[in-house]
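Visitor: Kindly return the folded structure for what I paste below:
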Amino acid sequence: MNLSYFTKLEPWLQAFAGLAALLALAVVVRFLMVLVFMPVLRRIRNRANSRLTDVVLADAAIRRMAQVLPLMVMLIGIEEVPYLSAKVVTVMSNVALALMVIQIVRSLLAMLDALLLAQHQGVAGDGQTVAMKVRSIKSYVQLGKLILMVAAGIIAAATLFNRSPLIVLSGLGAMSAVLMLVFKDTILSFTAGVLLSSNDMLRLGDWIEMPQVGADGDVVDIALHTVKVQNWDKTITTIPTWRLMSESYRNWRGMSESGGRRIKRTLRLDASSVRFLEDADIAYLSNIALLRPYLQGKRAVLTELNSQTEIALGEKGTFPANQRRLTNIGTFRAYIEVYLRGNPRIHQGMTLMVRTLEPTPEGVPIEVYCFTASTAWAVYESTQDDIFDHLLSILPEFGLRLYQSPTGNDLRIGMVQRAETVQALRKA
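Guide: Below you'll find the predicted structure:
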């Protein structure tokens, strides 16, 4: 069929044939994009092996960009179709242009998704994908996607109605009060997200504790509107982002980064078991290898001080109340410190002390304050348990007793002993 025969057809047939040819050309261009253009871009991306090319040339992005060129063919070629009314040309041009805008924005959205994926994941030296504990940009990505979608909607609507986008924007300006009400949470959440990120207050992988919302675990997701926390019982707590700025919470990141986790626990000793050490007690405790240097040094110091006291006071200097003497609670406190100094699972570069707190009706508290060399929960609990198991077991060696409220069994034994005593007195 030659061109002269085509020109002899009815105008509506020429218009129909022209539209069919234009549609066929767009389909051919679409197949060429899929079969040629996309594989070439994938090869470029794989050879570059760069984070930037992985984001810009993501599969979803180039697949959506492949839709733009056929629409461009339709946009340019529609005006060349013969005997097509101006209204039809305008409508089809506007539709093609609106679809182009939508496809371009969809490509940008795919790039933002790829950027978020690249931020959350890194490639290790062996090629394995590992999660990175970094500041999340998910809130920024979500806000960017929201802005792009709103802009695409405005431009597409203005194009379809053949009006300037400024007219649509002016209409939205008149609805600003409604828009502020609709996007109130978005504005609050984005502001909170910016402050959290800029002040480095929250990162993915941080352990946070927020009792008022029942959150106690690791941050697994930071989005525009919400922050997800996986609690230790594997439940998920979802917190509105703005609440992390308006309310207080505890972030344990400092502990994790320091390399040590604090132990702060007390042993409550029975006050009636506290006493001075006699020479026999000191000789017995000197058999403990950890205590021997301490006792030798203390005895030398106390002997010197007591000698000076005897010289100053004469015979009164030998009175026990005027002399310096070792106590079992002080010696036990020194033993704990030496024991912790030699424990390889205790962090020696951090604060380590053992102190006596104010006596209470529940006994005399001895507080152990130190840091473990590991921040892992299981290791921390195991280290703490081993330390206090040992201290509780060695208390009798110092003549000390742990304070414990009387139990039913204690009362029963006391009553039995009292009855036996009464019977013995009656027999006597």
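Visitor: use CA for all of it now, contacts and neighbours both
Guide: OK.
Visitor: And the strands in the stretch 51-200 of the chain, which stretches?
Guide: Along the stretch 51-200 of the chain, counting by DSSP state E, counting those that start in this stretch, strands occupy 121-123, 129-131.
Visitor: so which of the ones you listed is the most packed in?
Guide: Each of these was scored by mean neighbour count; the highest is strand 121-123, a mean of 14, by mean count of other CA atoms under 10 Å.
Visitor: burial measure for the residue nearest to residue 91 when sequence neighbours are not counted, as a count.
Guide: Closest residue to residue 91 apart from its sequence neighbours, by CA to CA, 6 or more residues apart in numbering: residue 160 at 7.3 Å. Using other CA atoms under 10 Å, the number of residues around residue 160 comes to 18.
Visitor: these two touch, right, residue 160 and residue 94?
Guide: Yes: counting by CA atoms under 8 Å, residue 160 does reach residue 94; the two are 5.3 Å apart.
Visitor: where along the stretch 101-250 of the chain do the helices fall?
Guide: 138-160, 165-174, 176-182, 184-198, 243-246 (DSSP state H, counting those that start in this stretch).
Visitor: Just put these in a markdown table and tack on distance to residue 83.
Guide: Putting the helices of the stretch 101-250 of the chain into a markdown table (distance: least, CA to CA, whole Å) gives the following:
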| stretch | distance to residue 83 |
| --- | --- |
| helix 138-160 | 22 |
| helix 165-174 | 30 |
| helix 176-182 | 45 |
| helix 184-198 | 50 |
| helix 243-246 | 63 |
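Visitor: among those helices, which is nearest residue 348?
Guide: helix 184-198 (33.5 Å; CA to CA).
Visitor: now the closest one, how far from the centre of its chain.
Guide: When distances are taken as CA atoms, centre = their mean, to the nearest Å, helix 184-198 is centred 17 Å away from the chain's centroid.
Visitor: The structure of the following sequence is requested for comparison with the preceding one:
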Amino acid sequence: MSNYFKWFYDILITNNVSEDVALYLNLLINAIILIVLLLLIDFILKRVIIRTFKVFTIKTKTTYDDYLVQSNFPKYIAHIIPFIILRKLIPFVLADFEVWKTFFIKITDVYLIILMVWIFRSVLRTTKEYLKQKDYFKDKPLDSYAQVIVIFLWFVGAVFIFSEITGQSILKFLATFGAASAILLLIFRDTILGFVASIQVSINDMVRIGDWITMEKYGADGDVVEINLATVKVSNWDLTITTIPTYALISDSFKNWRGMQESGGRRIKRAFIIKTNSIKFLTDKDLKKFSKIQILTDYIAHRQSDIDNYNTEHNSDRSIIVNGRNQTNLGLFRKYCDLYLNEHSAINKDMMIMTRHLEPTSKGIPLEIYTFSKDKRWINYEHIMADIFEHLIATVPHFDLELFQEPSSKDFQELSSKFK
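Guide: Predicted coordinates for the structure are as follows:
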């Protein structure tokens, strides 16, 4: 074959061109022809392979081949044949230029190694995007695993490139690499920590893509949109993006709201403060008035019957109301809250419903509503909670109770005006 690449050289020598000039001109002409030929082959192969892939993807039901096309897999495959041809022809084209021949062979080999890494990376990216469409893998940190494999691929590619350029054996390079492992561990500390963390997060099912998490240390409060090797991206409710180091998920504390989202309801836990001096025992007149509240009619009658029987059995002196057992306006209101919540259509009756006292404070007695709404969507949840508390707060005065509220400047002005 070498005679074919000497053809122009022989013609030039025949036409009395000096040997050195003929040698370089022959090289130039051969290089131009080879480059044009390879570009043509590359162009044709790209058109044929890409078009073939597109036709194939249209006819198949799977989307895997569609992702292969999107990741430039056909284009990378088309590049292989021209470069293999180039690698085979370089020794003949540069037969008289030993230094150049060695240099261009190494350059071609390095590019072929990089091209193989690109091809594997393309297949990996395709596999990742394909698996993301599967329900089982939608919430898995596939980006983290893909990044680790890509790093490994580039490491292997770098080993082969080093071996090709230096002429050293791969084993010798790995031995040198082992000696420098402490430095490399320091350089890739975050990557290693992120990889270990992503595996632990996945195995322990701590966080999935789509989970609502809260991490006050990093100001994160929203949905997890991406988990990769180094970071976790959280789309906050204020439409900002918070980036959290992946290893922080196993080293720091955070709240995952998945349990609430998968449960039958979203918790409502809020209290309002009742003024202590508004609490009183109920007289017969009061009971008659409150019995008109339909939701309490049966309860008051049944409860008062039990109380009267108890007081009779224990000979309680009813001339003083504190003797024996009595109903209070706060106790009756507390029962009203329970009954109201049990009849509310937006409350999940299969989960806890409770109205309770919290520890008394200098401001009064906190009365806490503890229940769960059926609808867990944020907007609807807020509307349900607002509807419940608006009703209960408006009901408080009907039980001769008062809510505590810090006095405003207007209150002080009205108070001072009374003494003028």
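Visitor: that older thread, out of the helices of the stretch 101-250 of the first structure, which gets nearest to residue 259 of the first structure?
Guide: Where the helices of the stretch 101-250 of the first structure are weighed against each other on CA to CA, the nearest is helix 184-198, at 23.6 Å.
Visitor: Touching that closest one from outside, list them.
Guide: Residues from elsewhere that reach helix 184-198 of the first structure, judged by CA atoms under 8 Å, 6 or more residues apart in numbering: 135-136, 139-140, 143, 202-203, 224-226, 240-242, 244-245.
Visitor: Repeat the analysis, applying 6 Å as the threshold.
Guide: 202, 225, 241, 242, 245 (CA atoms under 6 Å, 6 or more residues apart in numbering).
Visitor: next one: stretch 346-353 of the second structure
Guide: With contacts defined as CA under 6 Å, 6+ apart, stretch 346-353 of the second structure is touched by 371, 372, 373, 374.
Visitor: Just the buried ones out of the residues you listed, please.
Guide: When the contacts of stretch 346-353 of the second structure are checked for burial by 16 or more other CA atoms under 10 Å, the buried set is 371, 372, 373, 374.
Visitor: Surely the second one is within a strand?
Guide: Think residue 372 of the second structure. Yes: in this structure, residue 372 of the second structure lies within a strand as judged by DSSP: H, G, I helix; E, B strand; the rest coil.
Visitor: For it, list the residues it contacts.
Guide: 265, 266, 267, 268, 347, 348.
Visitor: Residue in the first structure paired with the fourth one?
Guide: Alignment note (TM-score structural alignment): residue 268 of the second structure maps to residue 263 of the first structure.
Visitor: mean shift of the helix or strand its match falls within relative to the second structure?
Guide: Using DSSP states H and E, residue 263 of the first structure sits in strand 261-269. For strand 261-269 of the first structure, the mean distance from the matching residues in the second structure following superposition reads 1.4 Å, by mean CA distance after the TM-score superposition for the first structure.
Visitor: List the buried residues of whichever helix or strand comes after that strand.
Guide: Using DSSP H and E, the helix or strand that follows strand 261-269 of the first structure in sequence is helix 279-285. By neighbour count on 16+ other CA under 10 Å, the buried set for helix 279-285 of the first structure is 282, 285.
Visitor: which residues in the second structure does helix 279-285 of the first structure align to?
Guide: The aligned range for helix 279-285 of the first structure is 284-290, by TM-score structural alignment.
Visitor: Which elements pack onto the strand holding residue 263 of the first structure?
Guide: Applying 3 or more CA pairs under 6 Å, 6 or more residues apart in numbering; DSSP states H and E, one finds that strand 261-269 of the first structure contacts strand 364-372.
Visitor: what angle sits between the strand it packs on and strand 261-269?
Guide: Angle, strand 364-372 of the first structure to strand 261-269, by axes from the mean of the first three to the mean of the last three CA atoms, to 10 degrees: 160 degrees.
Visitor: contacting residues around the helix or strand where residue 13 of the first structure lies?
Guide: Under the criterion of DSSP H and E, residue 13 of the first structure resides in helix 11-32. Residues from elsewhere that reach helix 11-32 of the first structure (CA under 6 Å, 6+ apart): 70, 81, 82, 83, 84.
Visitor: Pull the contacting residues for the fourth one.
Guide: Residue 83 of the first structure sits next to 11, 15 when contact means CA under 6 Å, 6+ apart.
Visitor: what about it, distance to residue 10 of the first structure?
Guide: 10 Å (CA to CA, to the nearest Å).
Visitor: What strand or helix carries residue 309 of the second structure?
Guide: Going by DSSP H and E, residue 309 of the second structure is part of helix 294-313.
Visitor: superposed on the first structure, where does that helix end up, distance-wise?
Guide: Looks like 2.5 Å for helix 294-313 of the second structure (mean CA distance after the TM-score superposition for the first structure).
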